[in-house]
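> here is the input, now give the coordinates:
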Amino acid sequence: MRNKNFKLFLLLEALLLLLTIFLLIKNWDLLFVLLAGAFLVKIGLHKNKKNSILFWVGWFMITFTLLSVFSVWFMIILFLAYLIMNGDQLFSDLNLGSLVEFPWKKKHYVGVEVEEPENHSGKRKKQKWIGNSTTGTSIFEWNDINLSVFMGDTIIDLGNTLLPNGENIILVRKGFGQTRIIVPAGVGVSLQQSAIQGSVIFNHEYYPLSNETFTIYSKDYATATRRVKIVSNTLFGDFEVIYL
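So this is what the prediction gives:
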């Protein structure tokens, strides 16, 4: 899957690069500024004065020219999106994983201790927007889960949860990253996942998504005494449901 995403990323970047070259050739003014900037950079390097005015003026002209082409902005946005989703794997393949640590990949472990049932009306909880998080590290009283995460991986483990009978709700809103929910055997699951680009892995079955909303039910959902309804909205990322 990651290898396929990388090939698609390279293909899109190559197409955008060809489009950029084509647009520069059509616009003689931008092409002239680009070539003039490259010439000034070459002169600055030839004189071994990398900090010379000519060198930096040349780079300014090159940067200004490239940023004047809309396809370059798409290349930058696509690169940043791929870096956010698969940057750790990319740097690992290049043996640079020890040199780069992404802030949204830092592990964050969250545990909720056992407590007596209480009135949760008006209760507030701070959301963690960036970074990995895990819910369900110890036995805890069930409350419907409502998560908002900008980027990072999220694990929700229901194995230690005292799920009440009936339908229980999990809401997830995420920008970038993977979400994984671990469900005990005998619990019915309903999942509705919306994503611009990503996939759903439901009980080891894989379903790719591209600007789609996907709904799936476990076989025992209608007859199960304990059920979990999951509604998720993700920009880019995978959603996985695993049964214990």
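
> C-alpha only now, for contacts and for neighbours.
Fine.

> and the spatially most central residue of the chain, how far from residue 114?
Centroid-nearest residue in the chain, with Cα atoms, centre = their mean: residue 176, separated by 2.3 Å. Computed as Cα to Cα, to the nearest Å, the residue 176 to residue 114 distance reads 31 Å.

> tell me the contacts of the closest residue to residue 25 other than its chain neighbours?
Spatial nearest neighbour of residue 25, excluding adjacent residues (Cα to Cα, 6 or more residues apart in numbering): residue 31 at 6.4 Å. With contact set as Cα atoms under 8 Å, 6 or more residues apart in numbering, residue 31 has these partners: 24, 25, 65.

> second input sequence below; structure requested for side-by-side comparison:
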Amino acid sequence: MKRRWQLFWVLEIALLMVLGYQIVQNTASLIGVLTGACALLLGIKGHFWRAFWLTLGTILMVVGVFLIPTIWIILFVALIGALFAMSGKQGGRLPWLQKQYWAVRTKAPVPKAGCTTHHAWFGDEHIGGQTFEWDDINMTLIAGDTIIDLGNTLLPPGDSTIVVRKGLGKTRILIPVGVGVMVDHATLAGTLTINGTEHSLHNEAVKHYSDDYDTAARRVHILTNVIVGDLEVLSV
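So this is what the prediction gives:
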């Protein structure tokens, strides 16, 4: 959590620096900000038409700043940070802070006819309450924590695939011992943890193979793309 707040403040400061540079480069915005600052100064220091100068200065500065599109990105990032802060006080009730848990149990194969699976936008979905035939997992999520538990699953011989695309949040995948694993993970910021070994990533992609990948009768390919978040792969 501390690392996320550090990333938040670094991003906000960087965006503010970009905003300042763009204001200087934009003549209309610069005139508005400077004129507004002068009007505010007159309102604070002066004793006549004080309310007028303060109001005029505020309006000119707001208009000058909002001429730059970067301010909307700054406000959006600030909103996300405020929602995370509120979630800590409210017990983590925001939808993307809820857990998404997959506990896969298999049954005998049936003739294939194709299917369509609906996934939640956020990590508030519980899957695994019923027995179903193993099928590759392909999911997209805006934000939230996801747990995929294959610990009690008898995977079919050969290769199986898990694909996860996510905006924000942590993903944890539990793999049965004896199953070969290939992890192909890409993220802008986060950590990759494989059986306790942690790697910090910054706009990087990592491909990892387990020691028994070439000899294992059953193998799982894990393909993940996350904007900001952690991935943990653990043998159980």
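
> just send the contacts of residue 31 of structure 1 back as a markdown table, with distance to residue 226 of structure 1 and secondary structure too.
Listed next are those as a markdown table, based on distance: Cα to Cα, whole Å; DSSP: H, G, I helix; E, B strand; the rest coil:
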| residue | distance to residue 226 of structure 1 | secondary structure |
| --- | --- | --- |
| 24 | 61 | helix |
| 25 | 64 | helix |
| 65 | 60 | helix |
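
> of those residues, select the buried ones using a PyMOL command.
Per 16 or more other Cα atoms under 10 Å, the buried members of the contacts of residue 31 of structure 1 correspond to this PyMOL selection:
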select buried, resi 24+65
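
> closest to residue 72 of structure 1 among the contacts of residue 31 of structure 1?
residue 65 (10.0 Å; Cα to Cα).

> can you give me the distance of the closest one to residue 152 of structure 1?
Distance, residue 65 of structure 1 to residue 152 of structure 1, by Cα to Cα: 35 Å.

> and if you look at residue 130 of structure 1?
The value you get for residue 130 of structure 1 to residue 152 of structure 1, if Cα to Cα is used, is 6 Å.

> joint contacts of the two?
residue 104.

> more neighbours: these two, which one.
Counted by other Cα atoms under 10 Å, residue 130 of structure 1 and residue 152 do not tie: residue 152 has more neighbours, with 27 against 20.

> structure 1: strands as residue ranges?
133-135, 140-141, 145-151, 154-157, 161-162, 166-176, 179-183, 188-202, 205-217, 226-243 (DSSP state E).

> would TSV of the ones you listed with distance to residue 96 of structure 1 be doable?
Formatted as TSV, the strands of structure 1 follow (distance: least, Cα to Cα, whole Å):
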stretch	distance to residue 96 of structure 1
strand 133-135	24
strand 140-141	39
strand 145-151	22
strand 154-157	24
strand 161-162	39
strand 166-176	22
strand 179-183	25
strand 188-202	26
strand 205-217	29
strand 226-243	23
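
> nearest to residue 120 of structure 1, out of the ones you listed?
strand 140-141 (11.5 Å).

> check the mean deviation of the closest one from structure 2.
The superposed strand 140-141 of structure 1 is, by mean Cα distance after the TM-score superposition for structure 1, a mean 3.6 Å from where its aligned residues fall in structure 2.

> and residue 153 of structure 2? What does it align with in structure 1?
Under the alignment (TM-score structural alignment), residue 153 of structure 2 pairs with residue 161 of structure 1.

> quick check, its match in contact with residue 143.
No: using Cα atoms under 8 Å, residue 161 of structure 1 makes no contact with residue 143, being 9.5 Å away.

> starting at the chain centroid, how far to stretch 50-58 of structure 2?
How far stretch 50-58 of structure 2 lies from its chain's middle: 41 Å, per Cα atoms, centre = their mean, to the nearest Å.

> now stretch 224-232 of structure 2
With Cα atoms, centre = their mean, you get 7 Å for stretch 224-232 of structure 2.

> straight-line length of that stretch, end to end?
Stretch 224-232 of structure 2: ends 11 Å apart by Cα to Cα.

> in structure 1, what stretch matches it?
With TM-score structural alignment as the criterion, stretch 224-232 of structure 2 aligns to 232-240.

> and that stretch, how far from structure 2 on average?
For stretch 232-240 of structure 1, the mean deviation from structure 2 after alignment is 1.5 Å (mean Cα distance after the TM-score superposition for structure 1).
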